[in-house]
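Engineer: 3D model of this:
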Amino acid sequence: MNVGDDRETHDEALCGNDGKLASAEAKNKPTRYWGFSPPIVYLADMAHHPSPYRLLPVLALSLLLAGMLTTQHSCAQKRSNVQVLGADRLQGSVVGDMDIRELIGNVRMRQDNVLIYCDRATQNITRNSVELVGNVKILQDTLELRTDRGYYDGDTRTASSRKGVYLNDGHVTLTARLGTYNTGSKIADFLDDVTIEDTAATITARRMRYTRDSSLIVASDSVRIQFKDENVHIVADSVRHYPDAQRSFFYNDPVLWQIDTVHAELNSLGEYDSLEIDTLNIAADFMQALRDSSNIFLTEGNVRIVREDLAARSAIAHFLRDDSLIILMGEPILWYGENQITGDSIAALLVNNELRALDVIGHAFSISRSKPSEQDTLYPPDRFDQTSGKKIFMHFEESSPQRIRIEQTATSLYFLYDEGALNGVRRESSDLIIIDFADGQVSEIRSIKGVEGAYYPEKYVTGKESSYNLDGFEWRDDRPLMIRSR
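Structural biologist: So this is what the prediction gives:
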């Protein structure tokens, strides 16, 4: 059954062609009945019925006149009503001062470019709203919204539901326990168990807003994002995600995990059982993911990085995923094994998940805990091998140092051993120092140009080890640990 919208006729009874009230004509307009009993009583018919409105004081009359002026304005800018396109059954009634329609079976409705479908609907013509029940579907251009039970407000152009919501617009798929969608602004606000999925990522959160025109997703409260084409997982307090621009901004202590272990999975506590194996962990105050051709993660504020026996701290860090390169700035410090590196900036290159190279620029300083051999598990107290210069370049194989190159005002300090016995300390300075390693131990030190050096026998060193430290020496104990969960 196709049903026209009698509200249009009612508006015409109140408004003339020029938008002025036509109450005189409306008074003489015969009462119209539609659907089934009880009949609808139009506002224009109220003059013929006893009404408490006649007893209202002057204030009420003033309010009524104000309402008439508002009606004149709405006539000039005609209200967009929800129209009924069809239903199997329809009946009308008056509840209080509200005109009500009940539509049952294959309900089809429309407001401008919005189509509404459901099994049953209760339309409040006076308020321009509809309660929707059963297989609810709302369409607008490429968007489809589905729910079991919902409400549509024609004046605010807002659809809402508290019975589970599904939204798909061809760009994202969004589900939640409850939510609203405004067909005018094209903004969706969802709450509780919210999941949104696009071609690049899946985001879960307790609260989420999706702005279709700007392709912006704003999520807050227990946010988790999983990038699909890579093994990166981030949790944060809030996130701004732009699917089309492939950019994401994470706020309030975000934490990133890059899981390279094939079988690493979350357990029932939301933790990774095999987290220590081939896993990169980055935490900071703020994080930005640029997932276009650059594929870079930018982090700022109290940055902490952990991967196997490598760890770092800095004010700023850039993680270039395609190059497996980590760049640290802002008082950076990096640890690998029992070694500590500081400088104005540090670049760490990872190859096959192993440390391959370190470039330290500006006030470069390297400290290693000294021991007689690689096989020894105990370190002599207060003995640290050290190098310093304006630049330090380090090359590694299987995460073990192979060569260190110190440039410009280069200085080195190494404690010596004779078949495991303590054997003094050697200090050198020059324009360039190259240190080669074998089996994890120093095999050769070459000083080039402007060489100065000294050897101090063990009898002058024992108990006074710290007095030989290079200027700027500071062994720190604030090495960050792996963050298992949030």
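Engineer: rest of the way, CA atoms for contacts and neighbours
Structural biologist: Fine.
Engineer: please report how far the residue nearest the centre of the chain lies from residue 219.
Structural biologist: Computing the C-alpha centroid of the chain and ranking residues by C-alpha atoms, centre = their mean puts residue 239 first, at 2.7 Å. Separation of residue 239 from residue 219 (C-alpha to C-alpha, to the nearest Å) stands at 5 Å.
Engineer: for the comparison step, fold the sequence that follows:
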Amino acid sequence: MRYLKHFFFILFLFQLNEVFAVKQLEILHADRLTMTERGGQKTRLLEGNVGLKQDDAILYCDKAFFYIDVNRVDAIGNVRVVHNDTTELFADTVFYFGDRRKVEARRNVRIVEGNKVLKTHILDYYLDREVAYYFSGGEFTENTLNLKSESGFINMANEQATFYKNVILIDEGYTIFADTLKYNTRQSQLVFYRNTRIVTDQQVIYCDNGFFNTKTDEGVFGRNTRVVSGHQILESDSLHYNADSGEGISERYFVWTDTIEKIIISGHYGIYNRETEQLMATRKPMMKSVMDNDTLFLTADTLFSGIDTSENRYLIAHRQSRFFKEDLQGFADSLSFSYEDSIIRMMYNPVVWQENTQLSGDTILIMMKNNQLDEVELIRNAFLIEYEGDEVYNQIKGRHIHGYFAEGSLKNMEVTGNAESVYFGKDDNDRYIGVNRVVAAGMSLFFLDNNIERIHFRQSPEAGFYPIGNSHPSEYHLSGFNWRTEYRPLSKADLLNPIVLLKEETEQKEKQPAGGGRERTGVRD
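Structural biologist: I've put the predicted structure just below:
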């Protein structure tokens, strides 16, 4: 039994040796064969139509030195190596190491598989792994794709290639510059790393990493992505992009800039289309616009920006839109701005604040001129409230109010249709003694330092002065009075807080007016 075990063990070793044994190169053909010695080794010199074979590899050349003892061939002149009947290697000189199954190709090297071609001058090819490395600069082509780099390797088995240093890829419609680039030829997918630049006729894309499919024209770009398209710039750390349609989706923080209109829109989710120049931003979106040597900040649940039929840019803020500027703040459920007429249109419960003055109406139009406030219109149910302090509010209402600015400050207003006003008088000790109430067809208001200086009433006004007595001025409110500072953003940071939080914070501020007292349907007589 012991001898039988030894027999089977020896048989196993023999079979194992057969499996892993490297076959000797064999000569298929040569016009002349000369026995010689070279470098102290027995050598067969093969000349003319030389052919040698080892397993799945066949070598052709003009002349070869065959070192029998080390199973090696030095092939010279018109060298061609055919591997697996699918891959061909061409070179001026090839050093074929049979025991290591390695091919070292030198000068005018080409390796071809189907429509894929790699050209270089120094290349090492490992037959068993089907991997080719090049080190002295190379050019890879596949159909219309052309790629150059200083070094790289191609895996013929899994159809993947990696290219290093000064990579330049040119294909129909785009050029890619990268430090490192991987290419899966089966899936037509490019993966790039570090300092990548993609240039097309319409735009330039910069990124540190990402991938792109050359068949579908779709890609995902990662860290430090920057898309420059004319005067528009989109920056993000995650951008899904379709180069054919021009649509990009960012699922992380992004910043979009229009350098001509001088606006910046950011958010944590956005959709951008290069062809239509449309942008949708949500998840804490923010717009910044340089205006009157100041910056206007605008937010909403969703921001839209695009180009109208007249090739002018427009902006729409949808749901709970709010804006902040040092001298002007506003709120509305919906807001739009057209760069054609420079008008901000505020709809659905809009309200605007300038210092201690609040303006409201069913619709508010704010007209800009040379990036400065020029006019404001309160359309239907127009209401102006001026806060004097200690819950005292001067009030003016009408069907329509039209205000005019000079150098960013409110200068005069025209009130038309059912005009009413309430403002308070003081004695010499600066104590409130009575309320002036006026009803007229129209009024003209004149402002100084954004405060009402005087009022002119038109068409037989009805006026009355009513002593306050022991009551407080906060009890005298016109119908429709609503002091809405819980919606007022007090800083850029307030814009990103939910309105509920703004209201809670406002109520905690002792110096801020506390919501407007008891509402009454008229003035106390």
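Engineer: if we can go back for a sec, so who does the residue nearest to the centre of the first structure touch?
Structural biologist: Neighbouring residues of residue 239 of the first structure by C-alpha atoms under 8 Å, 6 or more residues apart in numbering: 217, 218, 219, 220, 223, 248, 249, 250, 251.
Engineer: now these in JSON lines, with neighbour count and distance to residue 148 of the first structure?
Structural biologist: Below are the contacts of residue 239 of the first structure laid out as JSON lines (neighbours: other C-alpha atoms under 10 Å; distance: C-alpha to C-alpha, whole Å):
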{"residue": "217", "neighbour count": "22", "distance to residue 148 of the first structure": "25"}
{"residue": "218", "neighbour count": "19", "distance to residue 148 of the first structure": "25"}
{"residue": "219", "neighbour count": "29", "distance to residue 148 of the first structure": "24"}
{"residue": "220", "neighbour count": "20", "distance to residue 148 of the first structure": "26"}
{"residue": "223", "neighbour count": "23", "distance to residue 148 of the first structure": "26"}
{"residue": "248", "neighbour count": "20", "distance to residue 148 of the first structure": "33"}
{"residue": "249", "neighbour count": "20", "distance to residue 148 of the first structure": "34"}
{"residue": "250", "neighbour count": "25", "distance to residue 148 of the first structure": "34"}
{"residue": "251", "neighbour count": "18", "distance to residue 148 of the first structure": "35"}
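Engineer: those into a markdown table, with extra columns for secondary structure and distance to residue 32 of the first structure?
Structural biologist: Below are the contacts of residue 239 of the first structure laid out as a markdown table (DSSP: H, G, I helix; E, B strand; the rest coil; distance: C-alpha to C-alpha, whole Å):
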| residue | secondary structure | distance to residue 32 of the first structure |
| --- | --- | --- |
| 217 | strand | 49 |
| 218 | strand | 50 |
| 219 | strand | 51 |
| 220 | strand | 52 |
| 223 | strand | 55 |
| 248 | strand | 58 |
| 249 | strand | 59 |
| 250 | strand | 60 |
| 251 | strand | 60 |
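Engineer: and the strands in the stretch 251-400 of the first structure?
Structural biologist: In order along the chain, the stretch 251-400 of the first structure carries the following strands (DSSP state E, counting those that start in this stretch): 255-259, 279-283, 286-290, 296-307, 310-320, 325-329, 333-336, 339-342, 345-351, 354-369, 384-397, 400-418.
Engineer: gap between stretch 243-257 of the first structure and the chain center?
Structural biologist: A distance of 5 Å separates the C-alpha centroid of stretch 243-257 of the first structure from that of its chain, computed with C-alpha atoms, centre = their mean, to the nearest Å.
Engineer: what does that stretch correspond to over in the second structure?
Structural biologist: Mapped onto the second structure using TM-score structural alignment, stretch 243-257 of the first structure spans residues 274-288.
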